[in-house]
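Asks: have a look at this prediction, sequence included:
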Amino acid sequence: MNPAQARAARALIGITQGNLAERAGVSLSTVVDFEKERRQVAAPSITAIRQALTKAGVEFIDPNGGGPGVRLRGGD
């Protein structure tokens, strides 16, 4: 997951950076710094952010020719 995917995922599910931080169990500054690429965020924090977004219904799309992306998981 890259910072642009994190921003797009948050927008898709309509949550704030603060709400994502709570869901992921990381600090708000960690989410902000990751999304704005201010510093290198630790891998476990990125994993926690990704897991929180996935749990909320986001699917991450690999860069398979068209670049990385996100979408909402389809309901069955």
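Replies: Received it, and whenever you're ready, just let me know what you need. What you see is a predicted model, and the numbers here were worked out from it, not measured in a lab. Numbering: from 1, shown residues only.

Asks: make it CA atoms for all contacts and neighbour counts henceforth
Replies: Will do.

Asks: counting by contacts, list what the lengthiest helix in the chain packs against.
Replies: Criterion DSSP state H: the longest helix present in the chain is helix 43-55. The helices and strands touching helix 43-55, judged by 3 or more Cα pairs under 8 Å, 6 or more residues apart in numbering; DSSP states H and E, are helix 3-13, helix 17-24.

Asks: try this one next to it:
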Amino acid sequence: MNEERIRDYERGAGDLDEAEVQALTDALTHFGARFIPESDRGGVGVRRKFTRTKVRMIETWEGEGGPVGEDDV
């Protein structure tokens, strides 16, 4: 799926089939989106899994420890 297809969908100028919806959902979930179902407390929505601060902390943690090296002892 290309960016133009997604833009058309967001503007209401086109529909996505089930496979495209699933691919888009999977990609957004992979990058930290949380899909919230409708409940008696509110409607459906999308939220970030982590706050910006936590994302920065995770990125820092991933860079700790130095470069990857050989494991042979």
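Replies: Done, it's in. Owing to the predicted nature of the structure, the values given are computational and were not obtained by experimental measurement.

Asks: drop the TM-score for these two in here.
Replies: TM-score for the superposed chains, counting by TM-score structural alignment, normalised by the length of the second structure: 0.58, backed by 50 aligned residues with a Cα RMSD of 1.6 Å.

Asks: the longest helix of the first structure maps to which residues in the second structure?
Replies: Mapping helix 43-55 of the first structure onto the second structure (TM-score structural alignment) gives residues 18-30.

Asks: quick check: the longest helix of the first structure compared with the second structure, mean distance?
Replies: Its match in the second structure and helix 43-55 of the first structure itself, once the structures are fitted together, sit a mean 0.7 Å apart by mean Cα distance after the TM-score superposition for the first structure.

Asks: can you list the buried residues in that helix?
Replies: 45, 46, 48, 49, 50, 52, 53 (16 or more other Cα atoms under 10 Å).

Asks: tell me the secondary structure for residue 41 of the first structure?
Replies: coil (DSSP: H, G, I helix; E, B strand; the rest coil).

Asks: count the residues that sit near it.
Replies: Per other Cα atoms under 10 Å, the neighbour tally for residue 41 of the first structure reads 14.

Asks: how far does the match of helix 43-55 of the first structure sit from its chain's centre?
Replies: When distances are taken as Cα atoms, centre = their mean, to the nearest Å, stretch 18-30 of the second structure is centred 9 Å away from the chain's centroid.
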